[in-house]
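S.K.: Okay, predicted coordinates and the sequence, questions at the end:
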Amino acid sequence: MNIESAAINILKRGVELDTKKRYTEALVCYQEGLQILVDKMKGEIDDSARSYLRKKVEEYMNRAETIKKMVLQQKEAGQFHEQVHIENNSTGHSYKTLFGRFLDEDVQFVLVEDPYIRSFHQCQNFLQLCELLVRSCSNLRYIELMTSRDPKTSHEQQQWFNNLANDLTRYRINLEVKFSETLHDRQITLSSGWIIKIGRGLDFFKPPDNKFCLGVYDLDLRQCHETTVDIFHSKNVKQSYG
C-alpha cells in the first residue's frame, strides 16, 4: 500500500523518538504525520485504501493519546524528564527544533540563566532566541537574562542589550538584564513550567567556516559541539518567578 512518503518518514521519526523516550518530540511527529494521513484519507475514493488508512490513523492516534496522558501524569507528579544528546559535529539542533514545541501562548515570561552571553556571537545567540520567543509566544511580556559581564567588552555588551531591549518594547515585551559573577547554571525557565537545561548554554554551535556558507543564519544547518539537553517540568515556576 502506497502511503504518502512524507507521512511515513515523519511517523517513522516519531516511533524512533518514542523509543528513545523523547515523548514530546515524538508527539509533534505523530501529529504532523497523522494530519497528512487524515488529509489523504479524505481524498481517497478506493474503499480498501480508505480502510487501510483509517486503521493506520487509529493506530498512531491511540499512541499519541497514550503519550499525551503519560506526559500529563508525569508533569502532575513533578517527574517529567526528557533528555536530548547532541553529538559533536551534528546538525539539526536549532533552538526551535530543540524546544520550540514548548513555546506557545501559555508563556508569559522567560528567565534565561547563562554566564556566557558576553561576546558578540554569544549575544547574537541570545538575540536569535528572543526572535524565536517573539514569533512563538503571543502573550510574552517579560524576558529576564542573568549573565556575567565581559571585562573586555562590557561597554559594547551593554549597548547590544540596550538596543535589543528598545526593540522588544515594540512588541510590548520588557527585557531585564541582571549580572552575576558567581552564576554557573545554564537554563531557560518558561512561566508555563518547562525548564530547559543545556549543558553548554546557548553557545553550543560551532562557528561557521566563513561568512557566506550554510548555517550562518539557519542554526539547523550549523554544526554543534557535543552537549546534553535536559527538559523538566515544574508546577512551582509561577510562584517562584511570577
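M.R.: Structure's in. What do you need? In this text the structure is predicted, and so the values were computed from the model without any measurement. Numbering: from 1, shown residues only.
S.K.: Only C-alpha atoms from now on, for both contacts and neighbour counts.
M.R.: Noted.
S.K.: residues near the closest residue to N236 other than its chain neighbours, how many?
M.R.: Excluding the flanking residues, the one nearest N236 by CA to CA, 6 or more residues apart in numbering is G193, at 7.2 Å. When neighbours are counted by other CA atoms under 10 Å, G193 registers 18.
S.K.: Next, find the distance separating G193 from F109.
M.R.: G193 sits 10 Å away from F109, going by CA to CA, to the nearest Å.
S.K.: Likewise for Q35?
M.R.: 31 Å.
S.K.: the more surrounded of these two?
M.R.: F109 (23 against 14).
S.K.: quick one: contacts for the residue sitting nearest the centre point of the chain?
M.R.: With distances taken as CA atoms, centre = their mean, F99 lies nearest the centre of the chain, 1.3 Å away. Contact analysis of F99 by CA atoms under 8 Å, 6 or more residues apart in numbering lists I196.
S.K.: ok, and here's another one to check against it:
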Amino acid sequence: MSINVACKQKGTMSGSESAAIQVLTRAVQLDGDKKFAEALACYEQGIRLLLQAAKDIKDETKRSHFKKKTEEYLARAEVMKEAVNKQKEIGRTHRQIQIENGDTGYSYETIFSPLIDKTLSNVVIVDAYIRSTHQIYNFLHFCELFVHKAECLKSITLQTTQDPSDPRLQNERLDEITRSLRKHNVNLIIEFSETIHDREIRFDSGWIIKIGRGLDYFKKADGRFSIGWSDYHFRECHQTTIDIFHQQTVK
C-alpha cells in the first residue's frame, strides 16, 4: 500500500511542516521496502511534526487537508505496529504440517489465511503443474481466497510450465483468470519456464510456504453435487508436507 505525501500547499511552509514532509516521505519509502520497524518510527515522528504544524494553520482548507493526511498516516502506522509485533512473535518459528492420505480440513483458507495481513501486496506461486482442468481450478480457488482476504493485494505472479499437449487451452484459461482478477484491481503475471523444480509460495510480507505437491494436494471430489466440490475444507487430501517459515528466520 502506498500513501502519497501530499502535504505541501501553496504558500509558505513552516519548519515543522517541511520536516514532516521529509520524515513521512522516508516512512513511505521504508513501508514499501517492508522495513516495518523503521517505517513505524518515521510515521510516529512525522505525525508528531504534522500535528505541531497544524496548530499554526489558519486556513480552514489546509487545516482539513492536514487532518485527513494525519488520519491516513495514523492508520498506516497501526498496520506497521501490527507487522512489527507479528515479526517479534515469529522469532525462529518454523511450522510444519503433515497431511496424511485422506485427511480433510486443510483448505487453502485454513493454511494461508493466518499469514495474510495488510502488508501483503504481492504473492508469487512457483508450481510447474498448473495445466490440467483441475489444477487450473485449484489456482483459481487460490486466487479467490486472496482477492477476498488480502485487501492490499496488487499482484499475483504464477511461475509454471507450458502444457506440451494443449498450450492454447492452458493460455485461454489463464487469460480468463487474468481478466477476472483485473476487475478486482489485481494484476496476474504469468511466467513460463521449463526449468522449474521446487514448489513454493512467497509473500512479499516475508512468508515462504513450501508444499510437496504444490497447490494440487486435494483429491477429486466424489461428484459435482457432493460436499467438498466447492468448499475445499471438506476435500480429502493426498499425503504431503507443508513447511511455513519467515524469511527473517533464514537470514
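M.R.: Happy to help now that I have it. Because the structure is predicted, anything quoted here is derived from the model rather than measured.
S.K.: any idea what the residue nearest to the centre of structure 1 aligns with in structure 2?
M.R.: Using TM-score structural alignment to pair residues, one finds that F99 of structure 1 aligns to F112 in structure 2.
S.K.: would its match count as being in a helix?
M.R.: Yes. Under DSSP: H, G, I helix; E, B strand; the rest coil, F112 of structure 2 sits within a helix.
S.K.: Give the buried residues for stretch 207-223 of structure 1.
M.R.: P208, G215, L219, D220, L221, R222, Q223 (16 or more other CA atoms under 10 Å).
S.K.: Map Q157 of structure 1 across to structure 2 for me.
M.R.: Counting by TM-score structural alignment, the partner of Q157 of structure 1 is Q170.
S.K.: Wait, a helix at V110 of structure 1?
M.R.: No. Counting by three-state DSSP, one finds V110 of structure 1 to be strand, located in no helix.
S.K.: Near the counterpart of it in structure 2, how many other residues are there?
M.R.: Counting by TM-score structural alignment, V110 of structure 1 lines up with V123 in structure 2. V123 of structure 2 is flanked by 22 other residues according to other CA under 10 Å.
S.K.: hmm, back to that, aligned partner of the residue nearest to N236 of structure 1 in structure 2?
M.R.: Using TM-score structural alignment, G193 of structure 1 lines up with G206 in structure 2.
S.K.: who's in contact with its match?
M.R.: H246, Q247, Q248.
S.K.: cool, and I156 of structure 2?
M.R.: N122, V123, V124, I125, V186, N187, L188, I189.
S.K.: secondary structure class for the residue mapped onto it from structure 1?
M.R.: Counting by TM-score structural alignment, I156 of structure 2 lines up with I143 in structure 1. What three-state DSSP gives for I143 of structure 1 is strand.
S.K.: Mind jotting down where the strands sit in structure 2?
M.R.: Counting by DSSP state E, structure 2 has strands at residues 94-99, 122-126, 155-160, 187-192, 200-203, 207-211, 240-246.
S.K.: which residues of the stretch 1-150 of structure 2 fall in helices?
M.R.: 15-32, 36-54, 60-90, 108-112, 133-149 (DSSP state H, counting those that start in this stretch).
S.K.: Tell me the helices and strands packed up against the last one.
M.R.: Just to be clear, that refers to helix 133-149 of structure 2. Under the contact criterion of 3 or more CA pairs under 8 Å, 6 or more residues apart in numbering; DSSP states H and E, helix 133-149 of structure 2 touches helix 108-112, helix 167-182.
S.K.: In TSV, list those along with distance to T240 of structure 2.
M.R.: Output for these, formatted as TSV (distance: least, CA to CA, whole Å):
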stretch	distance to T240 of structure 2
helix 108-112	13
helix 167-182	26
